[in-house]
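Trainee: I'd like to go over a predicted model; first the sequence, then the structure.
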Amino acid sequence: MVVSFSVSKPGKVPLVCVAYAPDPGHLFCRPYEPEEPEEPVPAAVPVVVSARDVASLMVEGSGITRQPPGTTARVDMDLIAYTDPSTRSLSTTVAGTLVEVEATPASYHWDWGDATTTTTTSPGAPWPHQTVTHRYHHPQTGVHLTLTTTWTARYRPQDGTWHDVQGTVTTTQQSDTFDLVATTTHLTDHAEHTQGH
């Protein structure tokens, strides 16, 4: 039989003693040492990615392609414009945690450089399946297209679940400049020309 008890006197170090039967007259004592309290486990830092964080990762817009290409475009003819609607895969580190970010275009605002604009959810497409076009009516030099793309985004910590980013992100870019030229039509009498008249 084992009996365990503590002995404590004012001003003295408390003792913890153990008596073993059948000879309880012998005590084995040691100074009482209180158990160290367990250190609390720090709470996990929540990983949050803001729209501003995503904007800092978006170094490029969705791109601008114009048809016909080149340094000139004709007035009174449709100009075709389109962009890349692909989702961007990005990454960043928040509180020491690797985070995946995906940004997807949601809408497109085209400024045609002649005081007119078009806003659409279509990224456009090349000829002959074009969906975004514009027709100029006056010659002009140094024209460029400006595209503002609005993106939605989501993120997930490494091996975690996806979360939507609150708010949206915008990117803005410009095309190379080009000149608008008018088409001049000359009427000729081919028959008289061949006869030398």
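Mentor: Here it is on my side, so go on. Residues are numbered from 1 along each chain as shown.
Trainee: from here on, contacts and neighbour counts on C-alpha atoms
Mentor: Fine.
Trainee: What is the three-state secondary structure of Ala19?
Mentor: Assigned with DSSP: H, G, I helix; E, B strand; the rest coil, Ala19 falls in the strand class.
Trainee: any idea how far Asp53 is from it?
Mentor: Distance from Ala19 to Asp53, counting by CA to CA, to the nearest Å: 67 Å.
Trainee: now do Pro69
Mentor: Distance of Pro69 to Asp53, given as CA to CA: 35 Å.
Trainee: again, but for Thr104
Mentor: To Asp53, Thr104 is 15 Å away according to CA to CA.
Trainee: now swap in Leu27 and tell me
Mentor: Taking CA to CA, one finds Leu27 at 68 Å from Asp53.
Trainee: and if you look at Val16?
Mentor: For Val16, the distance to Asp53 - CA to CA - is 59 Å.
Trainee: now Pro42
Mentor: 26 Å.
Trainee: same deal with Tyr155?
Mentor: Tyr155 is 11 Å from Asp53, where distance means CA to CA.
Trainee: Neighbour count: those two, which is higher?
Mentor: For Tyr155 and Asp53, the more surrounded residue by other CA atoms under 10 Å is Tyr155, and the numbers stand at 25 against 15.
Trainee: Okay, and that one sits in which element?
Mentor: Counting by DSSP states H and E, the element that carries Tyr155 is strand 146-157.
Trainee: Just after that strand, pick out the following helix or strand.
Mentor: Next along from strand 146-157, by DSSP H and E: strand 163-164.
Trainee: which parts of the helix or strand just after that following strand are buried?
Mentor: Once strand 163-164 ends, the next helix or strand along the chain (criterion: DSSP H and E) is strand 169-174. Buried residues in strand 169-174, counted by 16 or more other CA atoms under 10 Å: Val169, Thr170, Thr171, Thr172.
Trainee: Please list the residues outside the helix or strand that comes right after strand 169-174 that contact it.
Mentor: Using DSSP H and E, the helix or strand that follows strand 169-174 in sequence is strand 178-181. Applying CA atoms under 8 Å, 6 or more residues apart in numbering, the contact partners of strand 178-181 are 70-75, 136, 138-144.
Trainee: Comparison target below:
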Amino acid sequence: MNGGEWSCTPHPDSCEAGSGEQVSATGDVFNINNSTGSGEPVEGVTQRGTRIDNETGETEDLGIRCALPGTPEYEEAPPVVITVTREDFARMPIEPLQASAGPAEGWLPVHMTNVLHTDAETQELNTELIDTPVAIRATPVSFHWDLGDGNTITTTNPGEPYPSEQVSATYSHEGWYDITLTTTFSGQFSVAGGEWQDIDGTIEITSDPVPIYSKSLESNLVNTDSPVDENGDPWKPERTPETEGPKDPDARHRTI
């Protein structure tokens, strides 16, 4: 020390500060002053935590802790806190839900109830962040149906197959329409088998559209001299610009 004087106080959350001691020295002579009177520091391992942003690589100092003997933390290396952001969640290969609409034949009469439903199962995926296994859980929480004619429905109900009409709609005009389902997912993550933690924010995933033909069943004159295609569907015409359904002038958004 060459006769110099110095003093330091351990970090208040460290093991060395467990007795409130202050270490000082004059020259080569050490002095310990205890503000609590116990005279002994806490036995343990002082650890510093760091949070790492998985996208930018930036680090954040989480401070000091004292890991006591007999606890799992005592044997661990200094902790690295892993978090999963909404952006991480959005990059996961979450499967779009299968949208189901209308009869299996792909057409229905104008003004007939069109039943909408999907199988809203939770998906679980696995990945690694900083060489640590991380499980991601994606749960459907909201469903937005676009009927293709300007009418839309938003609901937290995934619906059920016919004869249920919990989530349903009708068409007012004849023509082809695409029904599109967009699902909102909330997320959770688990690091190395630990407890599930919520991911801040939600993501939206759009399913493949379901084409359906809305058929007017009004009587029409037909040319009896024209050959009948016995293998064709008499109710569904070929999809062309001329057979596309018009927009509903009274279209509206419903929340169910």
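Mentor: Okay, I see it. Values in this document were obtained by computation on a predicted structure and should not be read as measured data.
Trainee: Provide the TM-score value for the superposition.
Mentor: The TM-score (TM-score structural alignment, normalised by the length of structure 1) is 0.68; 146 aligned residues with a CA RMSD of 1.9 Å.
Trainee: any idea which helix is longest in structure 1?
Mentor: Longest helix in structure 1, counting residues (DSSP state H): helix 51-57.
Trainee: What is that one packed up against?
Mentor: strand 169-174 (3 or more CA pairs under 8 Å, 6 or more residues apart in numbering; DSSP states H and E).
Trainee: on average, how far is the strand it packs on from the matching bit in structure 2?
Mentor: In the superposition with structure 2, the average deviation recorded for strand 169-174 of structure 1 is 1.3 Å (mean CA distance after the TM-score superposition for structure 1).
Trainee: residues in structure 2 aligned with that strand?
Mentor: Under TM-score structural alignment, strand 169-174 of structure 1 corresponds to residues 203-208 of structure 2.
Trainee: can you check stretch 95-114 of structure 1 too?
Mentor: Using TM-score structural alignment, stretch 95-114 of structure 1 lines up with residues 130-149 of structure 2.
Trainee: Assign the aligned residue in structure 1 for Asp119 of structure 2 to helix, strand or coil.
Mentor: When structure 1 is aligned by TM-score structural alignment, Asp119 of structure 2 is paired with Asp84. The assignment at Asp84 of structure 1 comes out as coil when based on three-state DSSP.
Trainee: what's the neighbour count on the closest residue in space to Asp84 of structure 1 that isn't next to it in sequence?
Mentor: Setting aside the residues directly before and after it, Asp84 of structure 1 is nearest to Ser62 in space (CA to CA, 6 or more residues apart in numbering), at 5.3 Å. Neighbour count of Ser62 of structure 1, defined by other CA under 10 Å: 25.
Trainee: And Ser62 of structure 1, what's its match in structure 2?
Mentor: Under the alignment (TM-score structural alignment), Ser62 of structure 1 maps onto Leu97 of structure 2.
Trainee: I'd like to know how far Val110 of structure 2 sits from Pro161 of structure 2.
Mentor: Val110 of structure 2 is 19 Å from Pro161 of structure 2, by CA to CA.
Trainee: Of the two, which one has the most company?
Mentor: Taking other CA under 10 Å, Val110 of structure 2 and Pro161 do not tie; Val110 has more neighbours (19 against 16).
Trainee: how about the aligned partner of that one in structure 1, what does it touch?
Mentor: In structure 1, Val110 of structure 2 lines up with Val75, judged by TM-score structural alignment. Taking CA under 8 Å, 6+ apart as the criterion, Val75 of structure 1 is in contact with Arg135, Tyr136, His137, His138, Pro139, Leu180, Val181, Ala182, Thr183.
Trainee: ok, the closest residue to the last one other than its chain neighbours to Thr141 of structure 1 distance?
Mentor: Distances taken as CA to CA, 6+ apart put Arg74 closest to Thr183 of structure 1, at 6.7 Å, once the chain neighbours are dropped. As for Arg74 of structure 1, its distance to Thr141 of structure 1 is 12 Å (criterion: CA to CA).
Trainee: Which one's more surrounded, these two?
Mentor: Arg74 (18 against 12).
Trainee: what's the burial count for the aligned partner of Thr131 of structure 1 in structure 2?
Mentor: For Thr131 of structure 1, the aligned residue in structure 2 is Gln166 (criterion: TM-score structural alignment). Using other CA under 10 Å, Gln166 of structure 2 has 16 neighbouring residues.
Trainee: With the one 5 residues further on instead?
Mentor: For Tyr171 of structure 2, the neighbour count with other CA under 10 Å is 24.
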